[in-house]
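[1] model this:
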Amino acid sequence: MSDPEPHFCHIAIVDDDDAVRVGLSSLLRSYGYAARAFESAPALLAAGADALARFHCVITDLQMPGMSGLELLEQLRRQGNALPLILMTAFPEPALRKRALQGGAACFLSKPFDANQLLACLRNAAASVPPAD
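    I've put the predicted structure just below:
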């Protein structure tokens, strides 16, 4: 499958830090992606299966109160949801990276990361699963 056109690519951003959500949303929009931000993993899950089916990819922080990005990944997989998920963290412990990638994370980024790194991960992840209509 070829890369989806950016303007048809819908990305969910999950981070407890408002500045990160706003910054990532702005960055993605500047590259033609549609972005919707969520303040927590439970907020994303509460959007429901129909809403999740519209996304090409989730970008989430690893460490958040309540439910971590890794727990979000594991919950999605338990639900049978193969939505690509990119984890980002300021604390890139090798054991967490290994667990995330073995658990099905599309990418594991260490903060701070270059926008080109994120975009490359996003293109690869978003191309792998088309959203439902």
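[2] From now on I want contacts and neighbour counts done on CA atoms only, so please keep to that.
    Fine.
[3] in this structure, which spans are strands?
    Applying DSSP state E to the chain gives strands spanning 10-14, 34-38, 57-61, 85-89, 107-110.
[4] okay if I get those as TSV plus distance to residue 48 and mean neighbour count?
    As requested, the strands of the chain are arranged in TSV below (distance: least, CA to CA, whole Å; neighbours: other CA atoms under 10 Å):
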stretch	distance to residue 48	mean neighbour count
strand 10-14	13	25
strand 34-38	13	20
strand 57-61	14	28
strand 85-89	17	25
strand 107-110	24	20
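[5] got these as JSON lines, with distance to residue 50 columns?
    Compiled in JSON lines, the strands of the chain are given as follows (distance: least, CA to CA, whole Å):
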{"stretch": "strand 10-14", "distance to residue 50": "13"}
{"stretch": "strand 34-38", "distance to residue 50": "14"}
{"stretch": "strand 57-61", "distance to residue 50": "14"}
{"stretch": "strand 85-89", "distance to residue 50": "17"}
{"stretch": "strand 107-110", "distance to residue 50": "24"}
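[6] run this one through as well so I can compare:
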Amino acid sequence: MTQCVYLIDDDDAIRDSLSTLLASVGWQRQPYASVADFEHQHSDWRSLRGCLLLDIRMPGKTGLTLL
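    The predicted model follows:
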């Protein structure tokens, strides 16, 4: 599995901008609008390769809570 930046941010503009920036330097990225969306897609964390880029203030579960 390739390494990826898992980008979780509830602000559409921030998420889109960061995703575009990461893509411009050739990094694989997967953007999510919430921690719940991320957890729904990735229930088994052991299979993930890469890093998390988290917003720390979001409605519901925050980036700090996930971390």
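[7] sorry, back to before: what about the strands of structure 1, which gets the closest to residue 73 of structure 1?
    The closest of these to residue 73 of structure 1 is strand 85-89. By CA to CA, the value is 6.9 Å.
[8] Need the counterpart of residue 49 of structure 2 in structure 1.
    Using TM-score structural alignment, the partner of residue 49 of structure 2 in structure 1 is residue 55.
[9] How about its match, nearest residue that isn't a chain neighbour?
    residue 10 (4.8 Å; CA to CA, 6 or more residues apart in numbering).
[10] my read: that neighbour touches residue 33, true?
    Yes. Applying CA atoms under 8 Å as the test, residue 10 of structure 1 and residue 33 come out as touching, 6.3 Å apart.
[11] intersection of neighbour lists for the two?
    The contact sets of residue 10 of structure 1 and residue 33 do not overlap (CA atoms under 8 Å, 6 or more residues apart in numbering).
[12] Against structure 1, what's the mean shift for the top helix by length along structure 2, could you check?
    If you go by DSSP state H, structure 2 has its longest helix at helix 12-24. Compared with structure 1 after the fit, helix 12-24 of structure 2 shows a mean deviation of 0.6 Å (mean CA distance after the TM-score superposition for structure 1).
[13] which secondary structure elements does that helix contact?
    strand 4-8, strand 29-32 (3 or more CA pairs under 8 Å, 6 or more residues apart in numbering; DSSP states H and E).
[14] In JSON lines: the ones you listed, plus distance to residue 61 of structure 2.
    Converted to JSON lines, these look like this (distance: least, CA to CA, whole Å):
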{"stretch": "strand 4-8", "distance to residue 61 of structure 2": "11"}
{"stretch": "strand 29-32", "distance to residue 61 of structure 2": "13"}
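[15] For residue 59 of structure 2, find the nearest of those strands.
    It's strand 4-8; of the helices and strands packed on helix 12-24 of structure 2, that one is closest to residue 59 of structure 2 (CA to CA) at 12.0 Å.
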